[in-house]
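A.B. asks: need the 3D shape of this:
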Amino acid sequence: MAAKSTDYGSERKVKRREVLERKKAIEGIIRAASSLKDHLSYFPQLRHYHKNGLYIHLESGRGNKLSRHAKRYVQDLLKLNMEAPYGPEWPTEEKIKRREMVSQEARYIFVHEISNKDFNEVSEFMGKSRTCNCRGPTIGFVHYRFIMEEEVPVVYVYELQLEPRVQGKGLGKILMQLVELIACENKMGAVVLTVQRTNSLAMNFYLSKLRYSISAISPSKVDPLGVRKSYEILCKTFDHEARVTLEAAHDPG
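C.D. replies: Alright, predicted model coming up:
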């Protein structure tokens, strides 16, 4: 009995060490991804975008480095787009979002609209590591972070917000595909995000157009018979381990 007890204790120590080593490795991956100042540097050819009459320049940003103008823009666009979907929950949610947006962990891609002339002038920079100095009015942004979700390194998209006049032109799809590229480049297992159930356009956009899934960690999956939450957690996974953890019901085994 003593020998069996000793063996069991040794196995527990080995498993505990493996868990700690895995956690340390994931934290290292997240730290490395977060330390890069400009994730668009991986994809210089994607800094500029032209489709459906939109001429776009993309720029990286950090929550704790936002200018006063950028902070005001993010606040105003969030209120414009999200006050209705959140309904009576918005005043409380707005306070939370204002704290989140300036966090040191927050990473941004800002969308600037530029003229046809400016776009043609900067086309020489496409596919090169050099960046242009073109700037135009901001028309949207993505706020994302590198975090650990259920012991899986993921990119969590906190916000994808576009001004109403540029919605429906394919820009949202381009931005999410770029986030997915950033996730894969930085060895993340998935892209995860939260959507209000009442926001039917957003739910359709992610589930139907981008092929995201309702995650196994979403409230409706964790406790189907419980109190219905106002949101769903969606995900798109890139490896087997992430699928098993975040898409359990969808994993083919």
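A.B. asks: please count neighbours and contacts with C-alpha atoms only from this point.
C.D. replies: Noted.
A.B. asks: please list all residues in contact with E83.
C.D. replies: Each residue near E83 by Cα atoms under 8 Å, 6 or more residues apart in numbering is listed here: W90.
A.B. asks: what about it, which helix or strand?
C.D. replies: E83 is part of helix 68-86, with elements assigned from DSSP states H and E.
A.B. asks: show me how far the helix or strand just after that helix is from its chain's centre.
C.D. replies: Later in the chain than helix 68-86, the nearest helix or strand by DSSP H and E is helix 90-101. Taking Cα atoms, centre = their mean, to the nearest Å, one finds helix 90-101 lying 17 Å from the centre of the chain it belongs to.
A.B. asks: run this one through as well so I can compare:
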Amino acid sequence: MYAGISVTLESSRGSLLSSYMKEYIQNLLKINMEGPYGIEWHEEEKVKGREMVEENALYIFVRLNQQGNDQEVGTIISKEKNIQTLWKGTGAPVVAFVQYRFVMEEELPVLYVYEIQLEDTIQGKGLGKFLMQLLELIARKNNMMAVVLTVKKRNEGAMRFYLNKLSYKISSTSPSKVDPLVLIWLQSPSLSIS
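C.D. replies: Next up is the predicted model:
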């Protein structure tokens, strides 16, 4: 149970995604990211579509636990309200996902968060913070030197989330150091590069 909503986490890999999961990811990305990317979204959507199915793309999916046998897929009753979801597949509705990879950045092993996307109806309940803390734990267990991610500067909600709620810092290797209008690389303070 998390913030009055019962959820289950499941993991997968990009090469194993079902067609329902691919469609879900694409739909949620479009809803959440088309605004911050603006006119660049059309090209970025193609890039994200290729990235999502790569073998080294690792996922955590958040599913709402079904409460009762008569619930339709896509609607769940929580203590607070009905939650409508984008999920069109079978099983309990998916309401969020994280895509991450283990990569080398500046010759150091890091956990790179490619995506963390939550449906609007479950945002602001602490689930995003929980998922980021889970990623930090995964990074520690795999001897990564940092958790890093990229945020569009004009994505003000995401900037507030990472900088204020999670106390992430702008990395010294961020592209924003060269061109302040582009991207910002953020780094977890609890896993800092020494």
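A.B. asks: just to revisit the earlier point, mean shift between the helix holding E83 of the first structure and the second structure?
C.D. replies: Aligned to the second structure and superposed, helix 68-86 of the first structure gives a mean residue distance of 0.4 Å (mean Cα distance after the TM-score superposition for the first structure).
A.B. asks: pull out the buried positions in that helix.
C.D. replies: By neighbour count with 16 or more other Cα atoms under 10 Å, helix 68-86 of the first structure contains the buried residues V74, L77, L78, M82, E83, P85, Y86.
A.B. asks: hang on, the last one packs against Q196?
C.D. replies: Yes. Under the criterion of Cα atoms under 8 Å, Y86 of the first structure makes contact with Q196 at 7.2 Å.
A.B. asks: so where in the second structure does the helix holding E83 of the first structure end up aligned?
C.D. replies: Aligned using TM-score structural alignment, helix 68-86 of the first structure spans residues 19-37 in the second structure.
A.B. asks: show me what E159 of the first structure lines up with in the second structure.
C.D. replies: Match for E159 of the first structure (TM-score structural alignment): E115.
A.B. asks: so what's the aligned partner of I60 of the second structure in the first structure up against?
C.D. replies: Counting by TM-score structural alignment, I60 of the second structure corresponds to I109 in the first structure. I109 of the first structure makes contact with L58, E59, S60, G61, F141, V142, H143, according to Cα under 8 Å, 6+ apart.
A.B. asks: ranking the residues you listed by neighbours, who comes first?
C.D. replies: F141 (25 neighbours; other Cα atoms under 10 Å).
A.B. asks: now do the contacts for the counterpart of E51 of the second structure in the first structure.
C.D. replies: The alignment partner of E51 of the second structure in the first structure, by TM-score structural alignment, is E100. E100 of the first structure sits next to A106 when contact means Cα under 8 Å, 6+ apart.
A.B. asks: find the nearest non-adjacent residue to the residue nearest the centre of the second structure, please.
C.D. replies: Centroid-nearest residue in the second structure, with Cα atoms, centre = their mean: I116, separated by 0.9 Å. Nearest non-adjacent residue to I116 of the second structure, counting by Cα to Cα, 6 or more residues apart in numbering: V98, 4.3 Å away.
A.B. asks: the first structure: which residue goes with that neighbour?
C.D. replies: Counting by TM-score structural alignment, V98 of the second structure lines up with V142 in the first structure.
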